[in-house]
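Peer 1: coordinates for the following, if possible.
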Amino acid sequence: MRDRLLAAEKVKAIDWRDDALYLLDQRILPSEENWIAYTSAAGIAEAIREMVVRGAPAIGISAAYAVVLAARARFAAGGDWQAAMEEDFALLADSRPTAVNLFWALNRMRERLERLREHADPLAALEAEALAIHESDREANLTMAQLGVDLIRRHQGNAQAILTHGNTGALATGGFGTALGVIRGAFIEGMVERVYVNETRPWLQGSRLTAWELASEGIPVTLNADSAAAHIMKTKGVTWVVVGADRITANGDVASKIGTYQLAVNAMHHGVRFMVVAPSSSIDMALAGGEDILLEERDGKELLEFGGKQVGAGVEAYNPVFDVTPADLIDAIVTEKGIVERPDTAKLAQLMCRKRLH
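Peer 2: Got it, this is the predicted structure:
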């Protein structure tokens, strides 16, 4: 199956070449495909904040490359360049608060910096680490896709309808995708009849990005308003809701795109299975439960305007961009280390002690 998955790869959002990080500007997809070159950590921090790049794994990978660029600039300036880099680490950490992959990648780059051997080339070592983070995510995507497909096959192998939310494909990762990778794999195996995609307000990642990715690969896709999801579960034969995650706490609570929580509640009511697909770098064992997660809120202007035109006036707007789905609403968490069904603290701890399966 791995070869078939690789053959299906068509989209990427991150490209490291010519001493620069190139990011596909996801704010203007699918109407325009524009790559932006970044040569500084500050530029990449701004790209993360402004959602040029988005998706927890992609944010982490971009931050790792930002550290490489920061090191080059600080090293060239001379003096105590490693101490000066603390400013860059802080700037990147402050770019978006919820996705734990950002902090995981920064910590991994910091640890690599601290492990430098005497006379080693620090810039080469940091670049190799960033490349390893990128490649590791790509391999994790492939493993998760295969595990998720096996899970779907185990519970119901016939062609079926799947519902997803947000964007969790190649645009959000370093490779094939997390939740969307599972859906792609299931389609390749003949187990997907149709994918229903929530439009995912207010940034419309579902309609602009996920539907575009699926349609470009010939996967049958139907776009719907977020508020139609319960009706679709009731009337369209949906058997799985498959979503990604930006942070998973020690007890299995999941922070994901706003609207995920209500999907899980509706899925339980309608007897639809609920799968979360995320790399183990999204699991934050330092946080006991979802109430400990700092959930990002963005400018209410994103709700009060649509397509550059004002649609709300004279009112306040509440714009949280993540919510927390309790573990007891989740049927399975799929990672590159394995599957945890009916997640809890003990099962997550056991998972994190495992080695990767690939």
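Peer 1: all contacts plus neighbour counts: C-alpha atoms, from now on.
Peer 2: Will do.
Peer 1: is Glu305 in contact with Ala317, as I believe?
Peer 2: No. Contact between Glu305 and Ala317 fails when scored by Cα atoms under 8 Å: they sit 10.7 Å apart.
Peer 1: against Pro326, how distant is the residue lying closest to Ala332 once chain neighbours are set aside?
Peer 2: Leaving aside its sequence neighbours, Ala332 sits nearest to Glu341 (Cα to Cα, 6 or more residues apart in numbering; 4.1 Å). Per Cα to Cα, to the nearest Å, Glu341 is found 14 Å from Pro326.
Peer 1: sequence B follows; please return its structure for comparison with A:
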Amino acid sequence: MGSAPVALRWDEPPEGPVIVLLDQRRLPAEEVELVCTDVPALIDAIRTLAVRGAPLLGVAGAYGLALAAVRGFDVEEAAEMLSAARPTAVNLAYGVGRALTAYRASLAGGAGPEGAWRAALAEARALHREDAQASARMAEQGLELLKELLPGGGFRLLTHCNTGALVSGGEGTALAVAGAAHRIGELRRLWVDETRPLLQGARLTAYEAARAGMPYTLLTDNAAGSLFSAGEVDAVVIGADRIAADGSVANKVGSYPLAVLARYHHVPFLVVAPTTTVDLTTADGGAIEVEQRPALEVTEFPGGMPGEVPGRAVAPLGTQAYNPAFDITPPELVTAIVTENGIVSPVTKTGLAELCARSRSGNGMMSI
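Peer 2: Have a look, this model is predicted:
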């Protein structure tokens, strides 16, 4: 069984500190590291999906703020630029904000520039550790919930996009739950949605599942209905990029149709995400800003990477494309939200608020 990939790390070569990323655009064909020496390089990596996934974007944002500080850039400007790089992913702004708060507090305390950047870096490292710990707790709680919902075991889980170690400081969110089931011999089949148009399921989830030795099968997104109809799906397990106060879930586009299919076929639909992905300041799904991606991701296959040969055209020149990065699943279609600090089921505004309050007060895990 292969080890989990390391998606992001802070390094300090003689030339100065850098952020080193596993370039996810090149997977699974190549495992290539991308070195970011400044904030613009990191922002480009975020926007072009060299680094992605809600929890990891929070970690990347925090390290990015520290990188700006140690390199002598305008820290306040860097914070604004980083936070806006991918607007739907609330964790990105959260991570930037945590490091910025530590940086400001250190300056206010008279520590000086070096003390301030070290404080920002310490906060980024703390967030990185917390994310790994949260991943482990989500895997444990998600597995226990699956056992309750599906007491027969031998789970056949359908997942969408990528939610493993490539999106986290640990083993991930939804894919970490599948991994926990696999380790105890209860993962009968992992159904992996291809996840068009950028194929995060085919390129990344299949890559992680293969490394871990999971029994997995890849399918095109529009084949999911056939699987449900044949009774081959026991539960849907996905992640989230933002969860609104009412429990509406923003996740990779294609998630909402799975929730509709799951409800029709009486299959549990589980969302696994850390509490940092819950945004109580966003009232409902309609208030979530959904990122619109470039048309070429749809009209070319595969999408070209910056500085490389463009992809092969699959649509006539000039074709317009509708390409939202995410869709919104309403709370009534979500069986449960699994976090590191508890499970919310049924998914309600009150339940989420109580869970977040308990998380902040450190009262431990609660199921609501």
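Peer 1: okay, now the residue nearest to Ala332 of structure 1: neighbour count?
Peer 2: Using other Cα atoms under 10 Å, Glu341 of structure 1 has 15 neighbouring residues.
Peer 1: that one contacts Ile333, doesn't it?
Peer 2: Yes. Contact criterion Cα under 8 Å: Glu341 of structure 1 and Ile333 qualify, at 6.4 Å.
Peer 1: follow-up on the earlier one: ok, now which ones touch the counterpart of the residue nearest to Ala332 of structure 1 in structure 2?
Peer 2: Following TM-score structural alignment, the counterpart assigned to Glu341 of structure 1 within structure 2 is Ser345. By Cα atoms under 8 Å, 6 or more residues apart in numbering, the contact set of Ser345 of structure 2 is 335-337, 351, 367-368.
Peer 1: kindly tell me how buried Leu91 of structure 1 is, as a neighbour count.
Peer 2: Using other Cα under 10 Å, Leu91 of structure 1 has 15 other residues around it.
Peer 1: is it located within a strand, as I assumed?
Peer 2: No. Using DSSP: H, G, I helix; E, B strand; the rest coil, the secondary structure at Leu91 of structure 1 is helix, not a strand.
Peer 1: mind checking how far the equivalent of it over in structure 2 is from Leu65 of structure 2?
Peer 2: Residue mapping for Leu91 of structure 1 onto structure 2 gives Met81, with TM-score structural alignment as the criterion. Met81 of structure 2 sits 10 Å away from Leu65 of structure 2, going by Cα to Cα.
Peer 1: then Ala119 of structure 2?
Peer 2: 11 Å.
Peer 1: I'd assumed Leu57 was in contact with Ala45 of structure 2.
Peer 2: No. Using Cα under 8 Å, Ala45 of structure 2 is not in contact with Leu57; the gap is 10.6 Å.
Peer 1: give me the aligned partner of Asp279 of structure 2 over in structure 1.
Peer 2: In structure 1, the residue paired with Asp279 of structure 2 according to TM-score structural alignment is Asp284.
Peer 1: tally up the residues packed near its match, please.
Peer 2: Residues near Asp284 of structure 1, counting by other Cα under 10 Å, number 22.
Peer 1: equivalent analysis for Arg354 of structure 1, please.
Peer 2: 11.
Peer 1: so what's it up against?
Peer 2: Contacts of Arg354 of structure 1 by Cα under 8 Å, 6+ apart are Lys337.
Peer 1: that one maps to what in structure 2?
Peer 2: Using TM-score structural alignment, the partner of Arg354 of structure 1 in structure 2 is Arg358.
Peer 1: what helix or strand is its match located in?
Peer 2: Assigned by DSSP states H and E, Arg358 of structure 2 belongs to helix 349-361.
Peer 1: elements contacting the helix ranked longest in structure 2?
Peer 2: In structure 2, taking DSSP state H as the definition, the longest helix is helix 112-149. For helix 112-149 of structure 2, the packing partners by 3 or more Cα pairs under 8 Å, 6 or more residues apart in numbering; DSSP states H and E come out as helix 54-70, helix 90-108, helix 174-183, strand 336-339.
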